[in-house]
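J.: quick check, what structure comes out for this input:
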Amino acid sequence: MSSQVVNTTEELIQPILTEKKLELVDIEYVKEGKNWFLRVYIDKPGGVDIAECGEVSEELSNKLDEADPIKDAYFLEVSSPGVERPLKTKEDFAANISSNVYVKLYEPIDGNKEYEGILSSFSDDTAIIEYKVKTKKSTVEIPFDKIAKARLAVTF
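T.: Sure thing, here's the model as predicted:
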């Protein structure tokens, strides 16, 4: 049911976002405690503001009420993905070269299932990440299909 809700929400929101020149980053339909949450993350170059999130939320809420794909009570949240934005698509990777990223893998490469470092390139469906182990710099090549989760990573 969860994937059905996500797919329907994506179909309903895409025309709204196209009209407003916004990008869909992610949709989650999750249960936390006894409450259900439908979370929609949107973005654009330079970021989205609270007014844009409010407009999209209102329009999406009306479309969801009409389509009625969710039988349980739920909370709708529309927001920016924030500074640690998820990287979901190959396009996300290509657009974030030279950014600091955190990647979690389905299976280990060179004995590790997690890497954090600079995304130095992305081509032929492979991400190359430069990372440090103590003071030594290393690189790892990660096939896109081995990535379980990825996001931008904030460094201090």
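J.: switch to C-alpha atoms for all contacts and neighbour counts from now on
T.: Will do.
J.: can you get me a residue count around the nearest residue to V78 once chain neighbours are set aside?
T.: Computed as CA to CA, 6 or more residues apart in numbering, the closest residue to V78 that is not its neighbour in sequence is V40, at 4.8 Å. Using other CA atoms under 10 Å, V40 has 25 other residues around it.
J.: please generate a structure for the following sequence too, so the two can be compared:
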Amino acid sequence: MRQTFEEMLSDIIRPEVENLGYQFWGLTSPASGKKRVVRIYIDSPDGVHIDQCARVSRQVGLMLEVEDVIPGAFTLEVSSPGLERPFFSPDQMVNYIGREVKITLFETHDDRRKFKGTLTGVKGDTITLNVDEEILNFKWISIKKAKLIHEF
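T.: The predicted structure follows:
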């Protein structure tokens, strides 16, 4: 299976972030307009502060310039995943079982692409949601976006 641009970038950036002492949570890099935006999410047990994001941004920015893996101009953004964190793999969701999540599928399931429910399980590449008292299983590969819903 061919690696996506984001997976290739993640493989390059992950060790750099981890060497600085942070957890690499994930990245997005939608191509839009003339300038690509590379958005990196980092975390740590104590959370992440602006100074830490700036440090990672400087280090990763230098490395990306040297490696020259991104064609053309790009903007690099580094932040914490936040309270309504996006998920980049099913194993990231394990610690959030019992919490509300929202997923968007690539293709419709029962005439819907968006589901909001309680995460009740994660097994391998399958996540289980309780949506309006109905238990639904979704393969990770069918999920376009998944994020935590923070209850205020």
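J.: overlay the chains and give the TM-score.
T.: The TM-score (TM-score structural alignment, normalised by the length of the second structure) is 0.80; 150 aligned residues with a CA RMSD of 2.5 Å.
J.: ok so, going back, please, which helix or strand holds the equivalent of the residue nearest to V78 of the first structure over in the second structure?
T.: Using TM-score structural alignment, the partner of V40 of the first structure in the second structure is I40. Taking DSSP states H and E as the criterion, the element that holds I40 of the second structure is strand 36-43.
J.: distance from that strand to the middle of the chain?
T.: Taking CA atoms, centre = their mean, to the nearest Å, the mean C-alpha location of strand 36-43 of the second structure is offset from the chain mean by 9 Å.
J.: ok, then the element right after it?
T.: Next along from strand 36-43 of the second structure, by DSSP H and E: helix 50-67.
J.: return the distance of E107 of the first structure relative to E55 of the first structure.
T.: Look at E107 of the first structure and E55 of the first structure: by CA to CA, to the nearest Å, they are 41 Å apart.
J.: contacting residues for F24 of the second structure?
T.: 14, 17-18, 40-43 (CA atoms under 8 Å, 6 or more residues apart in numbering).
J.: how much does the strand holding I40 of the second structure stray from the first structure?
T.: Taken over the aligned residues, the distance from strand 36-43 of the second structure to the first structure averages 1.7 Å (mean CA distance after the TM-score superposition for the first structure).
J.: list of residues touching that strand?
T.: The set of residues external to strand 36-43 of the second structure that reach it, using CA under 8 Å, 6+ apart, is 17, 22-31, 48, 53, 72-81.
J.: please redo it, this time with the cut-off set to 7 Å
T.: Contact with strand 36-43 of the second structure is made by 22-30, 73-81, as judged by CA atoms under 7 Å, 6 or more residues apart in numbering.
J.: which of these count as buried?
T.: 22-29, 77-81 (16 or more other CA atoms under 10 Å).
J.: from the residues you listed, pick the one nearest M93 of the second structure.
T.: Ranked by distance to M93 of the second structure (CA to CA), these are led by W25 at 11.5 Å.
J.: now do the contacts for the closest one.
T.: With CA under 7 Å, 6+ apart, W25 of the second structure has these contacts: 41-43.
J.: ok, and the most crowded of those residues?
T.: In the contacts of W25 of the second structure, the most neighbours by other CA under 10 Å go to I42, 25 neighbours.
J.: how near is it to I50 of the second structure?
T.: Taken as CA to CA, the span from I42 of the second structure to I50 of the second structure is 11 Å.
J.: how about V69 of the second structure?
T.: Distance from V69 of the second structure to I50 of the second structure, by CA to CA: 26 Å.
J.: over to D11 of the second structure?
T.: As for D11 of the second structure, its distance to I50 of the second structure is 24 Å (criterion: CA to CA).
J.: cool, L62 of the second structure as well?
T.: Taking CA to CA, one finds L62 of the second structure at 18 Å from I50 of the second structure.
J.: what of K145 of the second structure?
T.: 26 Å.
J.: of these two, who's got more company?
T.: K145 (15 against 11).
J.: residue in the first structure matching the more buried one?
T.: In the first structure, K145 of the second structure lands on K149 (TM-score structural alignment).
J.: which residue ranges of the second structure form helices?
T.: 5-19, 50-67 (DSSP state H).
J.: which one of the ones you listed lies nearest to I135 of the second structure?
T.: Closest approach to I135 of the second structure among those (CA to CA): helix 5-19, 30.6 Å.
J.: which neighbouring elements make contact with that closest one?
T.: strand 23-28, helix 50-67 (3 or more CA pairs under 7 Å, 6 or more residues apart in numbering; DSSP states H and E).
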